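Enquirer: Output the structure for:
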Amino acid sequence: MGQNVAVSNLLLIEDDDAIRTGLELALTRQGHKVTAAASGEDGLARLHDERPDLIVLDVMLPGIDGFEVCRRIRRTDQLPIILLTARNDDIDVVVGLESGADDYIVKPVQPRVLDARIRAVLRRGERDASDSTAYGSVTIDRAAMTVTKNGEELQLTPTELRLLLELSRRPGQALSRQQLLQLVWEHDYLGDSRLVDACVQRLRAKVEDIPSSPQLIRTVRGVGYRLDPPA
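Expert: Just a heads-up that it's a prediction; the model follows:
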């Protein structure tokens, strides 16, 4: 897996010395360039200096926690973020995803799993087939990998963009959450619909005129979601 993905620059924000050192070493061996930070404040400072391709962010940090770090990054940047959480609690996961994270992994982290998730996220930004389709005020340009609304480019994360691209490949067709998990997140396991629902919510906030009454990305009750075909 990941043979077609170039070496990536990662920012690892983890306060536990042993975990940080272990992950830094393991990810370097997997072909990544890793910059490590031991706190949220340090991580935010390094973000501006290093300009990484992806951020691996621990939730439990001294000072400002991972949720707040994620929120601050999302105010100005759409870089991919993978959260590391010590517990698989619904609240922790949901808060992290609503803060703007693209994916999450529960500790203890297996480096090979983390590497696979990193490469999956980075593949979401690869170019697609060359065509452009308008859905009302929203235009998806696959060649440029951009989405515009009323002529202005929307700032989407790679995951949000890939989700929209996958839905737009099958306009009018309902896709289940399990299908979307496989297509967008490349997850081998199924059942974690929180990833899909949180990403749809964030995407609607950007593409819909009234996110609470979506006209483009429709919920198909008991199934999943569909993108209404262009008029």
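
Enquirer: all contacts plus neighbour counts: C-alpha atoms, from now on.
Expert: Fine.

Enquirer: all strands for the protein, in order.
Expert: 9-13, 33-37, 54-58, 81-85, 103-106, 132-135, 138-141, 146-149, 152-153, 175-176, 217-220, 224-227 (DSSP state E).

Enquirer: Give the other helices and strands that the longest helix along the chain contacts.
Expert: Taking DSSP state H as the criterion, the chain has its longest helix at helix 193-207. Here helix 193-207 touches helix 90-98, helix 158-168, helix 177-180, going by 3 or more CA pairs under 8 Å, 6 or more residues apart in numbering; DSSP states H and E.

Enquirer: what about Ile82, distance to Thr146?
Expert: Computed as CA to CA, to the nearest Å, the Ile82 to Thr146 distance reads 22 Å.

Enquirer: To compare with the earlier structure, here is another sequence to fold:
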Amino acid sequence: MAKILLIEDDKKICEELQTLFMRYGHSCIYSMDFLHVVDFVMENQPELVLLDVNLPVFDGYHICREIRKRSEVPIIIVTSRDSQMDELMSMNLGADDFVTKPYNPQILLARIGAVLKRAYAYTPQNLEHKGVVLDPGRGVVSCLGREVELTKNEGKILKLLMENKGIVISRENIMNELWQSDEFVDDNTLTVNINRLRKKLESIGVTDFLLTRRGRGYIV
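Expert: Predicted structure coming up:
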């Protein structure tokens, strides 16, 4: 996946984001040296920079401008300010996206994924767990030579669960993932998609794979 560099002065937030990104297969680095932060970016050659605006020494806009003088690395500006002027300034300085705090982690991951896809034309990698293989690019799940096509939402659900195999994912987090599409997804719609996904897995001989943890969510 991608090497992400954080420019954020709250170490706790850095550690939380580092854990989140690593959980989704990304590598993540940060530094508390804000005087030489642009040099730190150049030395480490990340594939994406997540840049806070309110920083010591130099603000995020200045850092964005300085990075752009030396690199075309994708930059996502993160700020607690929510105004069209801030967003316009970010875009004019060469940022690739603009995210306001507080943000939903799943939405942040989706925005990062979208920027990476535009920048590098990433091809989704196949996911495998317990003999089940998901091909996100084709929207197909297979097992022992049998395969079945999934809808976009079924594929998103299975991808999220397989990326976090062995971890219970709440219904809320799954719905947040599905809300990235144009289609509104409510609690009942999620249940319908889960049931259809199970039936499709059963159609290729996969049973007891997508499990319910009552009151907590789902796990594979």
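
Enquirer: Could you point out which of the strands of structure 1 sits nearest Lys206 of structure 1?
Expert: strand 146-149 (8.8 Å; CA to CA).

Enquirer: which bit of structure 2 covers the closest one?
Expert: Strand 146-149 of structure 1 corresponds to no residue of structure 2 when matched by TM-score structural alignment.

Enquirer: what about Ile82 and Thr146 of structure 1, which has more around it?
Expert: Neighbours per residue (other CA atoms under 10 Å) separate Ile82 of structure 1 from Thr146, with Ile82 holding more: 24 against 16.

Enquirer: That one maps to what in structure 2?
Expert: In structure 2, Ile82 of structure 1 lands on Ile76 (TM-score structural alignment).

Enquirer: Spit out the contact partners of that match.
Expert: Residues near Ile76 of structure 2 by CA atoms under 8 Å, 6 or more residues apart in numbering: 48-51, 95-99, 112.

Enquirer: One more pass at 10 Å, please.
Expert: In this structure, Ile76 of structure 2 makes contact with 6, 48-52, 64, 90-91, 94-99, 108, 111-112, 115, judged by CA atoms under 10 Å, 6 or more residues apart in numbering.

Enquirer: And Phe58 of structure 2, by the same measure?
Expert: 34-35, 37.

Enquirer: Make TSV out of these and add distance to Tyr103 of structure 2.
Expert: Shown next, in TSV, are the contacts of Phe58 of structure 2 (distance: CA to CA, whole Å):
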residue	distance to Tyr103 of structure 2
Phe34	23
Leu35	27
Val37	24
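
Enquirer: so what's the residue sitting nearest the centre point of structure 1 closest to, chain neighbours aside?
Expert: For structure 1, Asp102 is the residue whose C-alpha lies nearest the centre (CA atoms, centre = their mean; 2.4 Å). Nearest non-adjacent residue to Asp102 of structure 1, counting by CA to CA, 6 or more residues apart in numbering: Ile81, 5.4 Å away.

Enquirer: about what we covered before: redo the strands of structure 1 as TSV? Include distance to Asp65 of structure 1.
Expert: Output for the strands of structure 1, formatted as TSV (distance: least, CA to CA, whole Å):
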stretch	distance to Asp65 of structure 1
strand 9-13	11
strand 33-37	13
strand 54-58	8
strand 81-85	11
strand 103-106	15
strand 132-135	39
strand 138-141	35
strand 146-149	32
strand 152-153	31
strand 175-176	33
strand 217-220	32
strand 224-227	32
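
Enquirer: Show me the helices in structure 2, by range?
Expert: Remark: helices assigned in structure 2 by DSSP H are 11-23, 37-44, 60-70, 84-92, 105-120, 152-163, 171-178, 187-203.

Enquirer: can you tell which of the ones you listed is closest to His129 of structure 2?
Expert: helix 152-163 (6.9 Å).

Enquirer: just the angle between that closest one and helix 171-178, please?
Expert: 120 degrees (axes from the mean of the first three to the mean of the last three CA atoms, to 10 degrees).
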